[in-house]
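Novice: dropping the sequence and predicted coords here.
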Amino acid sequence: MPTAPASPDPTMEAIGQAVTEGRTGNTLSARRKLLDLWSAIGVTGDPLHRCSLAHYLADLYEDPAQALAWDVRALDAADAVTEQRVQEHHASLHIAGFYPSLHLNLADNYRRLGSFNAATEHINAAKEHAPDLPQDAYGALLRTALDEVAEAISRRDTTKRPSAPGPTA
């Protein structure tokens, strides 16, 4: 996880503040703040902003269908983010490192919705991108989650994983 951006980015700072708020239990307020930011950014705004916001906003929905809509937006935006833009935000980041998590979240949502073929496609894509994960605690966390989701898909299990991000039911 980056420690300091290459240059100040008020939008990324606002996203980070809302994410922190959501992780401390104030899900509704965090969701409102992120939705307000989404309106300000717009669907054609900075792809890094759209990707980051949608990725984190998805985690604030208990309903996998609602989360899926935001995770699709995050993946679409990631496809428009350039390596240069990511590096402008933080020199230690690479856009390739985003894809394992983005595909993992899609796989998990599809699995929870019982769409196991789509879940399998995305877990396979996540695994293909797994070599791009950092060799740190974050990378280990995602590798574990990849294994958990793959196992749940193979069992045709639609229950929420205890380790999944987001609000608890």
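Specialist: Perfect, thanks for sending it.
Novice: CA atoms for contacts and neighbours, from now on please.
Specialist: Fine.
Novice: burial count for P162?
Specialist: 7 (other C-alpha atoms under 10 Å).
Novice: no no, G25
Specialist: G25, neighbours per other C-alpha under 10 Å, totals 14.
Novice: ok, and here's another one to check against it:
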Amino acid sequence: MVRMDTPDAVMARIAQGQELAVTGDREGARRIFEEVWDALAGPGDDTPDPLHVVTLAHYLADVQTDPAEELRWDLRALAAADSLTDDRARQHHSSLRVAGFYPSLHLNVAAAHHALGQSSEARHHLDRAAQSCEHLPENRYGRTIRGAVERLRAELDADAVGPQGQSEHRAQHR
């Protein structure tokens, strides 16, 4: 889990959900994430904080069982990143830069398209992920994302599509 420089109750609640997801309690994580989402998207004139939206949608995608729902949340996370600023990201943690979000976000969108048998869309987002990998740090996280990009590219190149148009082997992109 990322150390927070400043307290943020929404991010702390998202982190609680992510802890459940990591331990295998996807349903528990989904409940927490949906509770937070309902609070963010509730009535009111306030536009939700893009950092909250990108983080929550990114993690909500990970706990979906339906690839179409996963894609819907992945696209929501990607759209939210477009309105996120480096200043806001750094308020959460001083090391964060929005450009560093895009490799993982595009990779997840590509993997979801691939799972749905949408190779052209998958390749488009995978190319975007690969292009934005230059913004990743040279650490374990950066190596993980770069490796996942390479694995998904190999899957797409092998055209490993199963009977229902879903990938036989989902990319290990998380």
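Specialist: Looks like it came in fine. Predicted, not measured: the structure shown is a model, and the values here were computed from it.
Novice: any idea how far the residue lying closest to S94 of structure 2 once chain neighbours are set aside is from A122 of structure 2?
Specialist: Closest residue to S94 of structure 2 apart from its sequence neighbours, by C-alpha to C-alpha, 6 or more residues apart in numbering: D5 at 6.9 Å. Distance of D5 of structure 2 to A122 of structure 2, given as C-alpha to C-alpha, to the nearest Å: 35 Å.
Novice: which of those two has more neighbours?
Specialist: Between D5 of structure 2 and A122, A122 has the larger neighbour count (other C-alpha under 10 Å), namely 25 against 12.
Novice: aligned counterpart of the more buried one in structure 1, please.
Specialist: Alignment note (TM-score structural alignment): A122 of structure 2 maps to A119 of structure 1.
Novice: show me what contacts that match?
Specialist: If you count contacts by C-alpha atoms under 8 Å, 6 or more residues apart in numbering, A119 of structure 1 has them with 106-111, 153.
Novice: next one: E34 of structure 2
Specialist: The neighbours of E34 of structure 2, taking C-alpha under 8 Å, 6+ apart as the test, are L60.
Novice: and stretch 132-152 of structure 1, which stretch of structure 2?
Specialist: Alignment of stretch 132-152 of structure 1 against structure 2: residues 135-155, by TM-score structural alignment.
Novice: next one: that stretch to chain centre, how far?
Specialist: A distance of 14 Å separates the centroid of the chain from that of stretch 135-155 of structure 2, by C-alpha atoms, centre = their mean, to the nearest Å.
Novice: mind listing what's buried in that stretch?
Specialist: Using 16 or more other C-alpha atoms under 10 Å as the test for burial, stretch 135-155 of structure 2 gives 136, 142, 145-146, 148-149, 151-153, 155.
Novice: can you tell me which of the residues you listed are in strands?
Specialist: Using DSSP state E, no member of the buried residues of stretch 135-155 of structure 2 falls in strands.
Novice: comparing the longest helix anywhere in structure 2 with structure 1, how large is the average distance?
Specialist: Using DSSP state H, we find that the single longest helix of structure 2 is helix 140-158. Compared with structure 1 after the fit, helix 140-158 of structure 2 shows a mean deviation of 0.7 Å (mean C-alpha distance after the TM-score superposition for structure 1).
Novice: state the distance from the match of A122 of structure 2 to E83 of structure 1.
Specialist: Counting by C-alpha to C-alpha, the gap from A119 of structure 1 to E83 of structure 1 is 27 Å.
Novice: tell me where structure 1 has helices.
Specialist: Going by DSSP H, structure 1 shows helices at 10-23, 27-41, 47-58, 64-78, 83-89, 99-112, 116-129, 137-154.
Novice: nearest residue to M12 of structure 1 other than its sequence neighbours?
Specialist: Using C-alpha to C-alpha, 6+ apart, the closest residue to M12 of structure 1 is H49 (6.6 Å).
Novice: and the counterpart of the one you found in structure 2, how many neighbours?
Specialist: Under the alignment by TM-score structural alignment, H49 of structure 1 pairs with H52 in structure 2. Using other C-alpha under 10 Å, H52 of structure 2 has 21 neighbouring residues.
Novice: find the centremost residue of structure 2, please.
Specialist: Centroid check for structure 2 by C-alpha atoms, centre = their mean gives H58 as the closest residue, at 3.3 Å.
Novice: any idea how far the residue nearest to it when sequence neighbours are not counted is from H92 of structure 2?
Specialist: Leaving aside its sequence neighbours, H58 of structure 2 sits nearest to A77 (C-alpha to C-alpha, 6+ apart; 5.4 Å). When distance is defined by C-alpha to C-alpha, A77 of structure 2 is 17 Å away from H92 of structure 2.
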